[in-house]
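J.: No letters, just coordinates:
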């Protein structure tokens, strides 16, 4: 616009004067065209820079995405072993409870009561430390008979994430297949009683027979735990006296053999674990721990296992 105004104001001079002006005007126009071209180029360059910035941003985003994608599997993979490993200590920690104290009953043979006017303390007898308790060992070698059970007990400290307690003594006893107890109702016998000391895994193993049902009582094992063998053999130093209840399904299977267990099936049919005078008031968790797991058969014998929880 300014250039046109200047053209109007200079109109009417001769060619000689107009030529230099025209050349100057053309020069200015070329300059303007150059600047316009430069501006366009700058604008294009600016857009290109924007595109480059956008491209760079996209690349960064892609890189970030790639990094995120790459990083995500790493933590995902890491929790997997952690999650796998975590249940193990948790299961161990929550896998035991303190066994409740139960009555030793009238036939413990641990020096706490009398039988036939004399104190019965089998714990002070030579030979009481034994794994196979099927036979008498004091004045006879009578075999009690019954369905074979190999019982492994694991003694653990419930206050230390169920850590095994080594060097503890366990005294196990129970009735014979007719419901009699050695030293008492089978006074001449000393079978189905024995003491074992826990190994590094807190375990002891007894070879014995399946206990019967008798009037008023669900089939059970009695046991006492001592902090050492010397305390066990001294008698009256038990840190826990309790009992284990037999699984109902195994009871029904075993007691079906009436030649070995002549009265157990009929008695057992009238019993209930929930109304038993020992187990009836225990919690579900206590009953679960007090019930050994069994595998095997009547013909081949059973393998059983249970945990004994001690609060130390």
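T.: Ah, there it is. These numbers were taken from a predicted model, which means no experiment stands behind them.
J.: all contacts plus neighbour counts: C-alpha atoms, from now on.
T.: Will do.
J.: Just to be sure, residue 286 is in a helix?
T.: Yes: according to DSSP: H, G, I helix; E, B strand; the rest coil, residue 286 belongs to a helix.
J.: Next, the distance between the ends of stretch 164-178.
T.: 35 Å (Cα to Cα, to the nearest Å).
J.: And for stretch 222-234?
T.: Stretch 222-234 has an end-to-end distance of 19 Å (Cα to Cα).
J.: which residues sit against that stretch?
T.: 104, 123-124, 167-174, 197, 237-244 (Cα atoms under 8 Å, 6 or more residues apart in numbering).
J.: Keep only those of those residues that are in strands.
T.: 169-173, 197, 240-244 (DSSP state E).
J.: ranges for the helices of the protein?
T.: 2-9, 15-71, 73-77, 79-85, 87-94, 229-234, 248-255, 264-268, 284-290 (DSSP state H).
J.: got those as TSV, with mean neighbour count and distance to residue 135 columns?
T.: Formatted as TSV, the helices of the chain follow (neighbours: other Cα atoms under 10 Å; distance: least, Cα to Cα, whole Å):
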stretch	mean neighbour count	distance to residue 135
helix 2-9	9	130
helix 15-71	13	67
helix 73-77	10	57
helix 79-85	10	45
helix 87-94	12	36
helix 229-234	18	20
helix 248-255	17	20
helix 264-268	19	21
helix 284-290	18	25
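J.: Below is structure B, check it against A:
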């Protein structure tokens, strides 16, 4: 069975994303402007009579001033962080995930990956159109990455991969549900495929890989909302396989993704469609 269970890479924290775009530290700079309003103990004491009451009042004044300053600093930090996050470019850094055992570099350039070129048989299933928008992260900006190679591969409605061997199948020589596209000037690569099926040990997913001619490579996986999968898999041909045995929350690779690679799928005239934006640090 599938053994693609080794995590690769990790999810960037918010602080790391801010640092990546050169925005880290802005909250601290803004918050630092408010520290000068804190009165010192000497200043308060000199302005008060040297009595127990005056001393107590001075102490309370210091405490109140410190509390007010802390609140102002916290507010400034939250505001600055929110502004910094809002200033992030539209592209999104995504986590890299394992390639798995079924990647084959077929060098099969095509947008519609549903058919098997050896016999033109089309994989049965609900049509799914996927648009992958690839950007390169720069100094606070995202630039469309043109000419990048985007590979897609996944199992069919029965949970079978093409051009692979497993305990339950041997499809060597077949090439259904595999292919690549180069991104256009806007960083877009378009694919037509089917909604994937499932197999034991994994949640429903699609593998993808992005490469450049200069040798850069990024690999990850798409996942799906479980309620949508319930609807699709209740129909033919998926329903014949029965109820899937593992959902997203039980899939270790999905856990590594932090839910950041779930496709936002919407109904279309042909079936479903989804657009996924990804920013890469190359």
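T.: Noted; the coordinates are in hand. Owing to the predicted nature of the structure, the values given are computational and were not obtained by experimental measurement.
J.: re the thing from before, I'd like the ones in strands among the contacts of stretch 222-234 of the first structure as JSON lines, with distance to residue 52 of the first structure and neighbour count appended.
T.: Shown next, in JSON lines, are these (distance: Cα to Cα, whole Å; neighbours: other Cα atoms under 10 Å):
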{"residue": "169", "distance to residue 52 of the first structure": "81", "neighbour count": "28"}
{"residue": "170", "distance to residue 52 of the first structure": "81", "neighbour count": "28"}
{"residue": "171", "distance to residue 52 of the first structure": "85", "neighbour count": "25"}
{"residue": "172", "distance to residue 52 of the first structure": "85", "neighbour count": "21"}
{"residue": "173", "distance to residue 52 of the first structure": "88", "neighbour count": "26"}
{"residue": "197", "distance to residue 52 of the first structure": "80", "neighbour count": "24"}
{"residue": "240", "distance to residue 52 of the first structure": "80", "neighbour count": "21"}
{"residue": "241", "distance to residue 52 of the first structure": "83", "neighbour count": "19"}
{"residue": "242", "distance to residue 52 of the first structure": "81", "neighbour count": "19"}
{"residue": "243", "distance to residue 52 of the first structure": "81", "neighbour count": "25"}
{"residue": "244", "distance to residue 52 of the first structure": "79", "neighbour count": "24"}
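J.: Turn the residues you listed into CSV, including distance to residue 137 of the first structure.
T.: Shown next, in CSV, are those (distance: Cα to Cα, whole Å):
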residue, distance to residue 137 of the first structure
169, 19
170, 18
171, 15
172, 15
173, 14
197, 19
240, 25
241, 23
242, 24
243, 23
244, 24
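J.: For residue 141 of the first structure, list the residues it contacts.
T.: Counting by Cα under 8 Å, 6+ apart, the residues that residue 141 of the first structure touches are residue 135.
J.: In the second structure, what residue corresponds to it?
T.: Aligned by TM-score structural alignment, residue 141 of the first structure pairs with residue 120 of the second structure.
J.: Show me what residue 28 of the first structure lines up with in the second structure.
T.: Looks like residue 28 of the first structure stays unaligned there (TM-score structural alignment).
J.: For the corresponding residue of the first structure for residue 221 of the second structure, which non-adjacent residue is closest in space?
T.: Alignment note (TM-score structural alignment): residue 221 of the second structure maps to residue 243 of the first structure. The spatial neighbour of residue 243 of the first structure that comes closest, neighbours along the chain excluded (Cα to Cα, 6 or more residues apart in numbering), is residue 222 at 4.5 Å.
J.: Tell me how far the one you found lies from residue 37 of the first structure.
T.: 105 Å.
J.: Ok, residue 300 of the first structure next?
T.: 103 Å.
J.: With residue 268 of the first structure instead?
T.: From residue 268 of the first structure to residue 37 of the first structure the distance is 108 Å (Cα to Cα).
J.: Wait, residue 182 of the second structure touches residue 189, no?
T.: Yes: in this structure, residue 182 of the second structure is within contact of residue 189 by Cα atoms under 8 Å, at 6.1 Å.
J.: Name the residues contacting each of the two.
T.: By Cα under 8 Å, 6+ apart, the residues touching both residue 182 of the second structure and residue 189 are residue 150.
J.: Please identify the helix or strand for the nearest residue to residue 26 of the second structure once chain neighbours are set aside.
T.: Once flanking residues are discounted, residue 26 of the second structure sits nearest to residue 80: 6.5 Å by Cα to Cα, 6+ apart. Using DSSP states H and E, residue 80 of the second structure sits in helix 52-86.
J.: so how far is that helix off the chain centroid?
T.: 37 Å (Cα atoms, centre = their mean, to the nearest Å).
J.: Nice, that's everything, thank you.
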